[in-house]
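Enquirer: this one's structure only:
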């Protein structure tokens, strides 16, 4: 199939003299409908209406500004109505696409989930979500088929084990990515758990931070594997050791993907643990006060950073928001180990943590409850979710590791996955998402099964997994531009005129480097390179075999994809 494709657009600085809706420059008068509904009523206030009114009067009683707007401040989106094909996604209005059920997003913020918490999550899935539960690539649990009548009880159960949906969506500080091995890894630089806890305690749910220009994403890690994809978050704190000041954090700002991807940039400052929360607070307030609100598709922090540059951003942070200068600091070292933590690893206390892979993040109520039982049975401590749709069991006694590893398999989890099961991610897709054009989860799962069968001779020759990220639309929730093989869903026209689900192909993306060139980090596209969903296993097999045959000694797939001739990538 030879439909022309171009490279993904990059964020360019705005040179417009027109008002951008920056509060600190233009005042707070709303410039569009989205800003108007946010100004009319803080999104946090809708919780009381959900509990006292809508859960009793039902879906049809919910006014549109709450249903399509403020509900997001509590992690609720209406899900896609079944039976609407991808070709109609852009043709219908949101209310025509939606069902009377919700997706509910539960933020974990890198927290360790006890067996009790896992059971609560599992029971919610079974009782209220038709057995659904997905681990997202932002360490959230996402349910589907949620009725508004059940939301207050779900909140009560979540909060009984320290979990919440507060600002899990909306123009807010959304769920944090935290290192899944915080506090236990033998090679950890600094434990980010206290910083995450302080930021949450002081600022999550603060009405002063719940009217941002758009969503605001945070990542914090102290592990040298750089396991929180810090380059694509609005703000990230990355563990480093200052030669004079000791362990602390390197500050990155302005990363995001979607249709105009941009990697974050270092400000070059060192942030000590005791200042980390207030530095985070300073960055989010810069976004609140100076972010562009006039056009929603230009409202992420990356656009402000593209306009200002890192030198001005640092100056404004230090002079207007902190009141002191931050010391210069070192960059993190390039990681030498994977950040997904799959497999068996020794902890600093002599016990082990074990990373396990579900298939493209799908778990479900039975799996979560079964995992809780297994964790208790072997005497482990807890479970954390990862930024790669995986999970990590923490605190496993040395003499029970084999029992745990064996016990994961019947649950649909594995600590010894194939390369493609380990490295494939998929967004929600057309099954539930109103923005999606194609199916993703089942397509990716079927591709994994085929590739495991077809590439059994090649897999032992590969030193590292080849990441395969499957996305149902251009918005890149599954991080397609940063994968070895990234697939952006769209409807394709075959040679005989049929319209079928398919993907535009991105190749050679990659993250987790302190000095990665942006073009390399975001991969490349090849003119005309698109594949149908049906052709997907054939294409991946073909390009992986070419890589295996043509690569140099120790050459990663991303490096090969950037130097390979276009005909070798088709």
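Expert: Arrived safely, thanks for sending. Please read all numbers here as calculations on a predicted model, not as lab measurements.
Enquirer: going forward, measure contacts and count neighbours with C-alpha atoms only.
Expert: Fine.
Enquirer: Grab the nearest non-local neighbour of residue 512.
Expert: residue 226 (5.8 Å; Cα to Cα, 6 or more residues apart in numbering).
Enquirer: My assumption is that the one you found lies in a strand; please confirm.
Expert: No. Residue 226 is assigned coil when assessed by DSSP: H, G, I helix; E, B strand; the rest coil, not a strand.
Enquirer: was I right about it contacting residue 514?
Expert: No. Residue 226 is beyond contact range of residue 514, at 9.4 Å (criterion: Cα atoms under 8 Å).
Enquirer: more neighbours, these two?
Expert: The residue with more neighbours, out of residue 226 and residue 514, is residue 226; 27 against 16, by other Cα atoms under 10 Å.
Enquirer: Strands along the stretch 201-350 of the chain, start to end?
Expert: 216-221, 235-242, 246-253, 265-271, 343-346 (DSSP state E, counting those that start in this stretch).
Enquirer: Oops, could you answer that again for the stretch 451-570 of the chain instead?
Expert: Remark: strands assigned in the stretch 451-570 of the chain by DSSP E, counting those that start in this stretch are 468-471, 485-493, 499-509, 522-532.
Enquirer: ok so, going back, and residue 532, which of the strands of the stretch 201-350 of the chain is closest to it?
Expert: strand 216-221 (32.3 Å; Cα to Cα).
Enquirer: So what touches the closest one?
Expert: 171-179, 182, 190-192, 196, 227-230, 233-239, 284, 300-301 (Cα atoms under 8 Å, 6 or more residues apart in numbering).
Enquirer: putting a second one here so we can go through both:
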């Protein structure tokens, strides 16, 4: 895991001191809210419906137990005893007092964390696969390169005031668990015939009011040229991206209106000027950063498999947890464990201070002091011995963290919605809670299988509803909260944007509407092994639309 060097420590300390002075001037009235707004946004501080919200960066989703314990302490001392993990692999605190923000930032700096560039028209937190460096299907651990990109993008003078916010995601696997095709830039590890590893580059993806799937701009960029190539993309965007209309300011609009071929030509022209210059990444620097992400000292163990079928008979809840919440590891005898933050009736992504401390303890004891935040709003212990699974599970059960539902219908992605967000049109958390209760039966979830529901409280799509197998979008019409339902979205390498099937429903009608879609799927699938998304692609919109609306 990366540790701050002298530059990191100095610039975080200086920024904390600078913002502390700005907060003091706001509290005394020397700065009004209009003057303070751009300053606070540069430091991850939003003004929401009821209070300030502080968003803290978790670079590439990786944390230590010490860092998670600090987040738990901040939740307890400065908030209301919980934090909210987001789809950007960050954490948000919804109730801090403005006067406490300097103390919170100082506490964060003490454990090498900050809130810089979690807001504003800059390059945001770079996200990766939550199983990076551990998963068995990985070409390369993307986190060393993600760390280099973090250093390159932090306080970059040319890209601090882009036309709009800018998001980068990357994966080292052929199986995309980072939704790279729905980011401004997406990076996927690629190999050449002789085994050289580099990066496939996608550009112009995004959700929001104009969802678009990114387009491949280059099939292969070597490690040493990646910074220069990305800088070339950012320069083209900074030069031609629209600044007159924030709804058309993202790079996806530039790519769409200009065309990927023209954008590629502009980027290649820029790249020709900078390639081979100061942005060339020396192999020794890549090697230096990579050492921070060296594999843990795994033990050679005899027990390398889990008899899930046996455990499902002996202890059904434990067996279900094993079946759903484990991911295959590159090291025999180990697995990665998903800790679901989606208990029945709970707010998706929320964790209490006590739960955070429990997960920190488990990471320290059973996962080489390392944990991850997933973009699906769960936590992950990346390196757990199979022989330690009973102990880990027992601790999770004690603290209501042992829901065995990863990837199932109750593993819902959900934005804060109108309960917190000033931009929202509708509530999303209460609907997620009701759906969680409706489909809580383990037997029912097992019958349904893999199915991703994603809920957004407004068109900004923080809940990624466009790419849910079933997506739900809250809208407001004549003072009434309505919910549009989309079907067929997919955030993986088989990227797809869901289709709106018809008019919206009032909130009381949504759970039954979702159940009709599920029942239709079960009745039409060719076998119990055909997932919802595969059945939808085979059947098309018509039967699902009829299930929702009848013959109307």
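Expert: Great, that's in hand. Not measured: the values here are computed from a predicted model.
Enquirer: if we can go back for a sec, how about the residue nearest to residue 512 of structure 1, what's its partner in structure 2?
Expert: Residue pairing (TM-score structural alignment): residue 226 of structure 1 is matched to residue 176 of structure 2.
Enquirer: again with residue 244 of structure 1
Expert: Per TM-score structural alignment, residue 244 of structure 1 is aligned with residue 194.
Enquirer: Same question for residue 284 of structure 1.
Expert: Under the alignment (TM-score structural alignment), residue 284 of structure 1 maps onto residue 234 of structure 2.
Enquirer: Who's the closest spatial neighbour of that match, skipping the chain neighbours?
Expert: Per Cα to Cα, 6+ apart, closest to residue 234 of structure 2 is residue 159, 7.5 Å.
Enquirer: Quick check: the gap between whatever residue of structure 1 lines up with the one you found and residue 171 of structure 1.
Expert: Alignment note: residue 159 of structure 2 maps to residue 209 in structure 1; criterion TM-score structural alignment. For residue 209 of structure 1, the distance to residue 171 of structure 1 equals 9 Å [Cα to Cα, to the nearest Å].
Enquirer: So those two - more neighbours on which side?
Expert: residue 171 (23 against 18).
Enquirer: Per the alignment, that one pairs with which residue of structure 2?
Expert: Using TM-score structural alignment, residue 171 of structure 1 pairs with residue 121 in structure 2.
Enquirer: mind checking the SS state of that match?
Expert: Applying three-state DSSP: residue 121 of structure 2 is coil.
Enquirer: How about the one 4 residues further on?
Expert: Secondary structure state of residue 125 of structure 2, per three-state DSSP, is coil.
Enquirer: and the gap between it and residue 118 of structure 2?
Expert: 6 Å.
Enquirer: Residue 483 of structure 2 now?
Expert: 29 Å.
Enquirer: just residue 89 of structure 2 next, same as before
Expert: According to Cα to Cα, residue 89 of structure 2 stands 11 Å off from residue 118 of structure 2.
Enquirer: Quick check: neighbours shared by these two?
Expert: By Cα under 8 Å, 6+ apart, the residues touching both residue 89 of structure 2 and residue 118 are residue 57.
Enquirer: Which one's more surrounded, the two?
Expert: Ranked by neighbour count (other Cα under 10 Å), residue 89 of structure 2 and residue 118 place residue 89 first, with 27 against 24.
Enquirer: for that one, what are its contacts?
Expert: Contacts of residue 89 of structure 2 by Cα under 8 Å, 6+ apart are 57-61, 127, 373-375, 377.
Enquirer: Now compare these with structure 1 and keep only the conserved ones.
Expert: Of those, the ones still in contact in structure 1 (both residues aligned by TM-score structural alignment, their matches' Cα atoms under 8 Å) are 57-60, 127, 373-375, 377.
Enquirer: Just give me the neighbour total for whatever residue of structure 2 lines up with residue 540 of structure 1.
Expert: Correspondence of residue 540 of structure 1 to structure 2, assessed by TM-score structural alignment: residue 514. Neighbourhood size, residue 514 of structure 2 [other Cα under 10 Å]: 19.
Enquirer: ok, how many other residues are close to residue 243 of structure 2?
Expert: 14.
Enquirer: so what corresponds to it in structure 1?
Expert: Per TM-score structural alignment, residue 243 of structure 2 is aligned with residue 293.
Enquirer: ok, now residue 476 of structure 2?
Expert: When structure 1 is aligned by TM-score structural alignment, the residue opposite residue 476 of structure 2 is residue 491.
Enquirer: any idea how far residue 450 of structure 1 is from the nearest residue to its match once chain neighbours are set aside?
Expert: Spatially, and ignoring its direct neighbours in sequence, residue 491 of structure 1 is nearest to residue 501 (4.7 Å; Cα to Cα, 6+ apart). Distance check for residue 501 of structure 1 against residue 450 of structure 1: by Cα to Cα, it reads 18 Å.
Enquirer: So these two - more neighbours on which side?
Expert: residue 501 (20 against 16).
Enquirer: Verify the stated contact: that one with residue 436.
Expert: No. Taking Cα under 8 Å as the definition, residue 501 of structure 1 is not a contact partner of residue 436, at 10.9 Å.
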